[in-house]
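*Asks:* Curious how this folds, go ahead:
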Amino acid sequence: MNLNSIGLPATQSKELAGDLNILLANFQTYYQNLRGIHWNIRGRSFFDLHAKFEELYNDANMKVDMLAERVLTLGEVPLHTFEAYTRASRVPVGKNISKDEEAIRLIVDCLKELLILERQILEASDKANDEGTNAMMSDFITEQEKTVWMMKAWLAEKI
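*Replies:* Below is the predicted model of the structure:
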């Protein structure tokens, strides 16, 4: 078996890096959505949501960096152009969203897609014995599930 410099199967690492690049692209779209709703939110919830959206986009920005660095650690090149992000992303794109409920629903819809991708990567990284990617996905999933619960609570909806 051909192992890379960190002792993982080279072929599986390349595939995982590809999956992580797709997640990276989706996170970049999610990040831009969060910036947009942060800038454009209006109404009585402005102060609370403006601050919350900033917290979320700062977190997403940190995760983008972590994903890119993991792709590099696996020996591949992270996606880094808007064209590549647009091609690979499947999270919904929010445009001109200024209403609180619409903004929260966009976050929930984006996180649902991110969680689906992260669970797929978690399964693949487990099979490759890639604990670094596995731990990252587990952490992302745990945080995002809590965020979905909180957003659904704000909407007065069940998970």
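*Asks:* C-alpha from now on. contacts and neighbour counts both.
*Replies:* Fine.
*Asks:* so what's the residue most central in space within the chain closest to, chain neighbours aside?
*Replies:* Most central in the chain under C-alpha atoms, centre = their mean is Phe27, positioned 3.8 Å from the mean C-alpha point. Nearest non-adjacent residue to Phe27, counting by C-alpha to C-alpha, 6 or more residues apart in numbering: Val64, 6.3 Å away.
*Asks:* And for Tyr30?
*Replies:* Counting by C-alpha to C-alpha, 6+ apart, the residue nearest Tyr30 is Cys110, at 6.4 Å.
*Asks:* Any figure for the gap between that neighbour and Ser125?
*Replies:* 22 Å (C-alpha to C-alpha, to the nearest Å).
*Asks:* what helix or strand does Met62 sit in?
*Replies:* Secondary-structure assignment from DSSP states H and E places Met62 in helix 46-73.
*Asks:* which other residues reach the following helix or strand past that helix?
*Replies:* Downstream of helix 46-73, the first helix or strand assigned by DSSP H and E is helix 82-88. With contacts defined as C-alpha atoms under 8 Å, 6 or more residues apart in numbering, helix 82-88 is touched by Ile22, Leu24, Ala25, Asn26, Gln28, Thr29, Leu79.
*Asks:* Redo the residues you listed as TSV? Include secondary structure, neighbour count and distance to Ala51.
*Replies:* As requested, the contacts of helix 82-88 are exported to TSV (DSSP: H, G, I helix; E, B strand; the rest coil; neighbours: other C-alpha atoms under 10 Å; distance: C-alpha to C-alpha, whole Å):
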residue	secondary structure	neighbour count	distance to Ala51
Ile22	helix	23	28
Leu24	helix	26	24
Ala25	helix	29	24
Asn26	helix	26	22
Gln28	helix	23	20
Thr29	helix	24	20
Leu79	coil	18	29
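*Asks:* Closest one of these to Ser98?
*Replies:* The nearest member of the contacts of helix 82-88 to Ser98, counting by C-alpha to C-alpha, is Thr29 at 17.6 Å.
*Asks:* Could you also give me the structure for this second sequence? I'd like to compare it with the first:
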Amino acid sequence: MKNPTIIGLSEVDCLNISEKLNILLANYSVFYQNTRGAHWNIKGDQFFTLHPKFEELYNSLVLKIDEIAERILTLDSTPNHNYTDYLTLSTIKESKEVSDATKAVENILASFKVVIDLQRDLLEITERAGDEGTNSQMSDYITEQEKEVWMYNSYLGK
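*Replies:* Model (predicted):
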């Protein structure tokens, strides 16, 4: 491994962080596809409210998927890229409830909980390893997503 030496991290830490990032990548990928499904299939009087909101969310998710994969590469590992791996590693499951507004938003909130929890775990691991790059990335994601959780909860009246 050349990159860990260049960026000042140990090979063991890079492997451990990359493994956790691949789990996060899997969860983001399933979250992304579920959100696309909700965007495509949402029905009812909330269509005009949620359709563009879901598009905004999946566009944000796809950027994070790319950034996470690139961080894994920076750590000199290989990002998983197929849904077989994603479905095996992901805690987030494929959603079939994509037409009902309340169920779709509840699914999005549950997915946010999973990725935020994983990112908090990564904060601890990366802090111990001195991996400021991944740590900063996770911190930025959490800050953004906590606001999204507040907004989606507000939509549900919570």
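*Asks:* How close are the two chains, by TM-score?
*Replies:* The TM-score (TM-score structural alignment, normalised by the length of structure 2) is 0.96; 156 aligned residues with a C-alpha RMSD of 1.2 Å.
*Asks:* quick check: the helix holding Met62 of structure 1 aligns to which part of structure 2?
*Replies:* Mapped onto structure 2 using TM-score structural alignment, helix 46-73 of structure 1 covers residues 47-74.
*Asks:* Next, the mean deviation of the matching stretch compared to structure 1.
*Replies:* Average distance, stretch 47-74 of structure 2 versus aligned residues of structure 1 after superposition (mean C-alpha distance after the TM-score superposition for structure 1): 0.3 Å.
*Asks:* Check the offset of that stretch from the chain's centre.
*Replies:* Averaging C-alpha positions (C-alpha atoms, centre = their mean, to the nearest Å) puts stretch 47-74 of structure 2 8 Å from its chain's average.
*Asks:* Identify the residues contacting Arg90 of structure 1.
*Replies:* Neighbours of Arg90 of structure 1 in contact, by C-alpha under 8 Å, 6+ apart: Asn26, Glu113.
*Asks:* One more pass at 10 Å, please.
*Replies:* Contacts for Arg90 of structure 1 were tallied using C-alpha atoms under 10 Å, 6 or more residues apart in numbering; they are Ile22, Leu23, Ala25, Asn26, Phe27, Thr29, Tyr30, Cys110, Glu113, Leu114.
*Asks:* Now the two most distant members of these.
*Replies:* Longest span within the contacts of Arg90 of structure 1, C-alpha to C-alpha: Ile22 and Cys110, 13.8 Å.
*Asks:* how far away is the residue of structure 2 most remote from its centre from Ala101 of structure 2?
*Replies:* Here structure 2 reaches farthest from its C-alpha mean at Asp45, the gap being 28.5 Å by C-alpha atoms, centre = their mean. To Ala101 of structure 2, Asp45 of structure 2 is 9 Å away according to C-alpha to C-alpha.
*Asks:* now swap in Ser77 of structure 2 and tell me
*Replies:* For Ser77 of structure 2, the distance to Ala101 of structure 2 - C-alpha to C-alpha - is 39 Å.
*Asks:* now do Asn41 of structure 2
*Replies:* Taking C-alpha to C-alpha, one finds Asn41 of structure 2 at 10 Å from Ala101 of structure 2.
*Asks:* Give me the common contacts of these two.
*Replies:* Contacts common to Asn41 of structure 2 and Ala101, judged by C-alpha under 10 Å, 6+ apart, are Phe47, His51.
*Asks:* Now Gly44 of structure 2: which helix or strand?
*Replies:* Per DSSP H and E, there is no helix or strand for Gly44 of structure 2.
*Asks:* Asn134 of structure 1 now?
*Replies:* Counting by DSSP H and E, Asn134 of structure 1 is part of helix 131-154.
*Asks:* so what secondary structure elements neighbour that helix?
*Replies:* Secondary-structure packing of helix 131-154 of structure 1 (3 or more C-alpha pairs under 10 Å, 6 or more residues apart in numbering; DSSP states H and E): helix 10-40, helix 46-73, helix 100-127.
*Asks:* quick one: the second one to helix 10-40, angle?
*Replies:* Counting by axes from the mean of the first three to the mean of the last three C-alpha atoms, to 10 degrees, helix 46-73 of structure 1 points 160 degrees away from the direction of helix 10-40.
*Asks:* Determine the angle, from 0 to 180 degrees, between helix 46-73 of structure 1 and helix 131-154.
*Replies:* Going by the same axes, to 10 degrees, helix 46-73 of structure 1 makes 160 degrees with helix 131-154.
*Asks:* likewise the last one?
*Replies:* Relative orientation of helix 100-127 of structure 1 with respect to helix 131-154: 160 degrees, computed using the same axes, to 10 degrees.
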